[in-house]
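J.: pasted the sequence and its predicted model underneath.
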Amino acid sequence: MKNKYFPDEEITMNDLYFICYMIERVARHIKQKNKYVVNAIGKDELYHLLSCASTLHCENPEKVEADWIRDYGLVEGSFDITNVDSELATIIPTSLDMGEVYQRLIADTLSTKEDFTEGILRVYNDEICDVIDNYNCSAFYEPSYVIARAYQNGGF
């Protein structure tokens, strides 16, 4: 996928990872699901963010988070992904961990007709995210090929 502002440059897997990390980070901060953040930003702005990711990752993540919340009019919700049963979930993955999970899932299931923006919208709007984001189960810990196969098969 070509960078929107520098057509000679490719958007990299690291750029995708950074955007997935920030989606997770913002969603946790405003207590919304990732799907809400992705849909509120929209395809065109996701392309912009992916194209700027190599610069944005040099910024303070708290600043980037605040900018996204302000720029995209994101509102506070009531979904707390970290509210888990402590007997079932002893470790809650970080935003970085989940950014990697989603980056791999998008990359592993990307068709030749899709770009990263379409992959982001497709994956984050799939029902499998409810399972992956349920930290009371271990779906997010599965190897990336298992998660990709579950996605392609319609569930775990």
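T.: Yes, it's here.
J.: alpha carbons only for contacts and neighbour counts from here, please
T.: Fine.
J.: mind checking how far the closest residue to Lys33 other than its chain neighbours is from Ser138?
T.: Among residues not flanking Lys33 along the chain, Ala27 sits closest, at 5.7 Å (C-alpha to C-alpha, 6 or more residues apart in numbering). From Ala27 across to Ser138, the span is 20 Å (C-alpha to C-alpha, to the nearest Å).
J.: let's bring in a second one:
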Amino acid sequence: MKNNNSLFYTCSLIEYVGRNLRQERSFVVSSLGKDFVTRIYKDADVLHCEPIEKIANEIIEMKSLTNGSFDNIASCRYEVPDYWTIGEVYERLIEDICGDNESIDFITETLWNVYNSWISKAISNYNTDFFYQSRQYIYECWKAGEIIQDAG
């Protein structure tokens, strides 16, 4: 499975909501719930026709999501990657974990696991270069359960 547009949109939307609410992405995913995340994934081909701001605001209202204090944008000392860029990082990692399994349930379960793991904090730390690393390196870190240090 490569270039899954529905997954890309879902991950970018999660990033957008998290930034707007100043919430960790794991909070956003957990607050939405697995069924709702699956619904977003299934409907992504329709949802992307509307501005992402509109969809995010509707979701925030519908799910009564609240503001937090996690502001990785304000604390960033470098150029902030946009929400599409970070959505793509998550999309690629989830694709690599899923491999050829294109089951919606498996994809959304993997999404849930990734966002609720250590790697989500690493991807959200814009003061490191982790999110800019190759998809293969990020995947290898996922498999190792930690950030792999360069042996050279």
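T.: Structure received. Owing to the predicted nature of the structure, the values given are computational and were not obtained by experimental measurement.
J.: next, the TM-score between them, please.
T.: The TM-score (TM-score structural alignment, normalised by the length of structure 2) is 0.88; 143 aligned residues with a C-alpha RMSD of 1.7 Å.
J.: hang on, the earlier thing: who's more crowded, Ala27 and Ser138 of structure 1?
T.: Between Ala27 of structure 1 and Ser138, Ala27 has the larger neighbour count (other C-alpha atoms under 10 Å), namely 27 against 13.
J.: that one pairs with which position in structure 2?
T.: Superposed on structure 2 with TM-score structural alignment, Ala27 of structure 1 falls opposite Gly18.
J.: its match is in what secondary structure piece?
T.: helix 5-21 (DSSP states H and E).
J.: go through that helix and flag the buried ones.
T.: Burial within helix 5-21 of structure 2, assessed by neighbour count using 16 or more other C-alpha atoms under 10 Å, is assigned to 6-21.
J.: again, but for stretch 73-80 of structure 1
T.: Applying a neighbour-count criterion of 16+ other C-alpha under 10 Å, one finds Leu74 buried in stretch 73-80 of structure 1.
J.: state the span of structure 2 onto which that stretch is aligned.
T.: With TM-score structural alignment applied, stretch 73-80 of structure 1 matches the range 64-71 in structure 2.
J.: now do the same end-to-end measure for the matching stretch.
T.: One end of stretch 64-71 of structure 2 sits 19 Å from the other (C-alpha to C-alpha).
J.: pull the distance from that stretch to the chain's centre.
T.: 16 Å (C-alpha atoms, centre = their mean, to the nearest Å).
J.: list the contacts of that stretch.
T.: 19, 21-24, 28, 31, 60 (C-alpha atoms under 8 Å, 6 or more residues apart in numbering).
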